[in-house]
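Visitor: Dropping the sequence and predicted coords here.
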Amino acid sequence: MQKTTKINKQIKNQTVQQLFWRYAVLTLMLFVQSSFGHEETHENQVDDYTISVVTETWFPFNYFDKNQEIVGTSTDLVKAILDHANIDYEINLYPWQRAFSYARTHKNTLIYSIFRTPLREDLLHWICPIAKRPVHSVYKLAKRKDIKIDAANDLANYTINLTRGTFPHEFFISKGMKEGVNLQLTATNDSNILMLLKNRVDLIVEAEMAIFQLIKELGLPEDTVEKVYTFDEMNQAPICMALSKETPAYIVEKIRQSHKALYPH
């Protein structure tokens, strides 16, 4: 009797083990099929996927040409990357504050050319870089002999015009300057140079390659403006493209891989 009971128990244990392993194998097979199914779905989705792309006017990276086409060195690269990733897109050019706000609040949105800063780090998915860092400096009208800048602290004695919401705006706020006191804000880079030329402000901040293009477009000689100060620390942040937080991870990764293929660094 005891021997029969022992044999029945062994048979029962073997049956339980067999059922356990069959269940484990079945679970694994379902998981693998599910994973491949998701990958296949994602690949199919990419073929029909469209993202919104936003940017601002900032020569030579992104701007309207004479035919009102959005062009520029960054624009060319962004288009090439998205084409390589097989992702459809539509590019719109807005004032910077509007473009930045749109990228933070709308899913499936890409913004460029944008500086990657600590304040912005957690707001977007970053893909960097897409251009060499331009040197930003502070400029005055050359004829303004009354403006004397020998050190950074001297800047607080004058009014500085900046584009609202830009990296230079963030930078000068971090240096203790105040809107409406030291800082005057406009919506676009074009407006900044006009404020300077009309003596509405004492100084503006701009990338060297951009300010001389603005001067040229206005039919003025380059020596109309004069560089008075450069913050080395303001020229350390990389220029990037970035995607809104709600953009699917596989789309972000696909664009990131295309960037890596076309812009090795």
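Guide: Everything's here; your move.

Visitor: okay, CA-based contacts and neighbour counts for the rest of this
Guide: Will do.

Visitor: Count the residues that sit near Leu19.
Guide: Counted with other CA atoms under 10 Å, the neighbours of Leu19 add up to 12.

Visitor: here's the one I want to compare it with:
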Amino acid sequence: MWLSMNYGICFISLFIFSTVVRAVPVNKESFEQYLPVQIYSEIWPPFQVKDKQGKLTGLATDHVKSAFEQADVPYHILPMRWARALNFIKLKPNALIYSISRTPERESRFHWIAKLGRVNVKLLSLKESNEVISHPSQLTNYVIALKRAEASLDYFLGLGLEPGKHIIFVNNSEQALKLLDIGRVDFYPISAETLQSSLDIIGYSSSKFKYVYYFKALSFDIYIAANKDSDLAFISYINDLFDKCALCNAADASDILRNLN
């Protein structure tokens, strides 16, 4: 009798579960109130690039566009300053943001949709500099540039660096490179993948700079993510779009970058 009752309970549970799964919407018409999908980003070559015609492209952008266009789901990418993008995504359920680093501090703040690539962070200095860094704790003797809302801020604060004393905030990498060039800052932590694009924008030669330290702890995967208060059924649907995306599954952005180097 006990065994029969348990079989009955399992059957009923399975029936309820199957009914719930079948009830979950699986097409874009079920989410018309969220369309076009609002996606916040920034100009961050080579992952997000604005070409001469003003069209947004780049390694990560191509993945995002491919996922939505293959599924014929309308979307709208809004490039802006990164700090502003982070503020907007906090206020907009069912909106997305990319390319955002997946850190322990951010883990519970977003729904993580899909990996778009990997970034390797290195410490940049002027070529002529004789300063040697063997451990990041030594940075308390120097001044570094750091972008506003940078995910690595907590890391540097944890080393004892103080804003205004050891850290000068900038809006973008081009501004940081200019400060480095005139000696206003000693170092700038930057992803090796994005340096050349920033140099091209301001017309600097790579021969002016050199890497002096590799931040293994700061190197990270980049993702497209969603507001944490989003509709879970909608997030599941968007996850499915990326799972089925041919370009996204062919090779992630880090593989493409290795082929370019």
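Guide: Nice, I can see it. If you're wondering where the values come from, they're calculated on a predicted model, not measured in any experiment.

Visitor: quick one: TM-score?
Guide: Comparison of the two superposed chains (TM-score structural alignment, normalised by the length of the second structure) gives a TM-score of 0.80, and 232 aligned residues with a CA RMSD of 2.5 Å.

Visitor: after the strand of greatest length in the second structure comes which helix or strand?
Guide: Determined from DSSP state E, the single longest strand within the second structure is strand 209-227. Next along the chain after strand 209-227 of the second structure, taking DSSP states H and E as the criterion, comes helix 232-243.

Visitor: whereabouts in the first structure does that following helix align?
Guide: Mapped onto the first structure using TM-score structural alignment, helix 232-243 of the second structure spans residues 249-260.

Visitor: on average, how far is the matching stretch from the matching bit in the second structure?
Guide: The superposed stretch 249-260 of the first structure is, by mean CA distance after the TM-score superposition for the first structure, a mean 1.3 Å from where its aligned residues fall in the second structure.

Visitor: Could you check that stretch and say which residues are buried?
Guide: Neighbour-count burial for stretch 249-260 of the first structure flags 251-252, 254-259 (criterion: 16 or more other CA atoms under 10 Å).

Visitor: residue boundaries of the helices in the first structure?
Guide: Assigned by DSSP state H, the first structure shows helices spanning 2-47, 73-84, 96-105, 167-174, 189-197, 208-217, 249-262.

Visitor: Pull the residues that contact stretch 50-66 of the first structure.
Guide: Residues from elsewhere that reach stretch 50-66 of the first structure, judged by CA atoms under 8 Å, 6 or more residues apart in numbering: 69-75, 87-96, 99, 102-103, 108-113, 188-189, 209-210, 213.

Visitor: equivalent range in the second structure for it?
Guide: Using TM-score structural alignment, stretch 50-66 of the first structure corresponds to residues 36-52 of the second structure.

Visitor: and what of stretch 154-163 of the first structure?
Guide: Going by TM-score structural alignment: stretch 154-163 of the first structure matches residues 138-147.

Visitor: So for the matching stretch, first residue to last residue, what's the gap.
Guide: Using CA to CA, to the nearest Å, one end of stretch 138-147 of the second structure lies 20 Å from the other.

Visitor: rewinding a little: so of the helices of the first structure, which one's packed in deepest?
Guide: helix 189-197 (a mean of 20; mean count of other CA atoms under 10 Å).

Visitor: That helix - contacts with which helices or strands?
Guide: Packing partners of helix 189-197 of the first structure (3 or more CA pairs under 8 Å, 6 or more residues apart in numbering; DSSP states H and E): strand 136-141, strand 160-163, strand 203-207, helix 208-217.

Visitor: Mean deviation, it versus the second structure?
Guide: Helix 189-197 of the first structure differs from its equivalent in the second structure by a mean of 1.8 Å after superposition (mean CA distance after the TM-score superposition for the first structure).

Visitor: can you tell me what part of the second structure that helix aligns to?
Guide: The alignment of helix 189-197 of the first structure onto the second structure (TM-score structural alignment) covers residues 173-181.

Visitor: same check, this time on stretch 96-114 of the first structure
Guide: Taking TM-score structural alignment, stretch 96-114 of the first structure hits residues 82-100 over in the second structure.

Visitor: what does the matching stretch contact?
Guide: Contact with stretch 82-100 of the second structure is made by 34, 37-42, 47, 60, 79, 116, 148-149, 222-231, 234-235, as judged by CA under 8 Å, 6+ apart.
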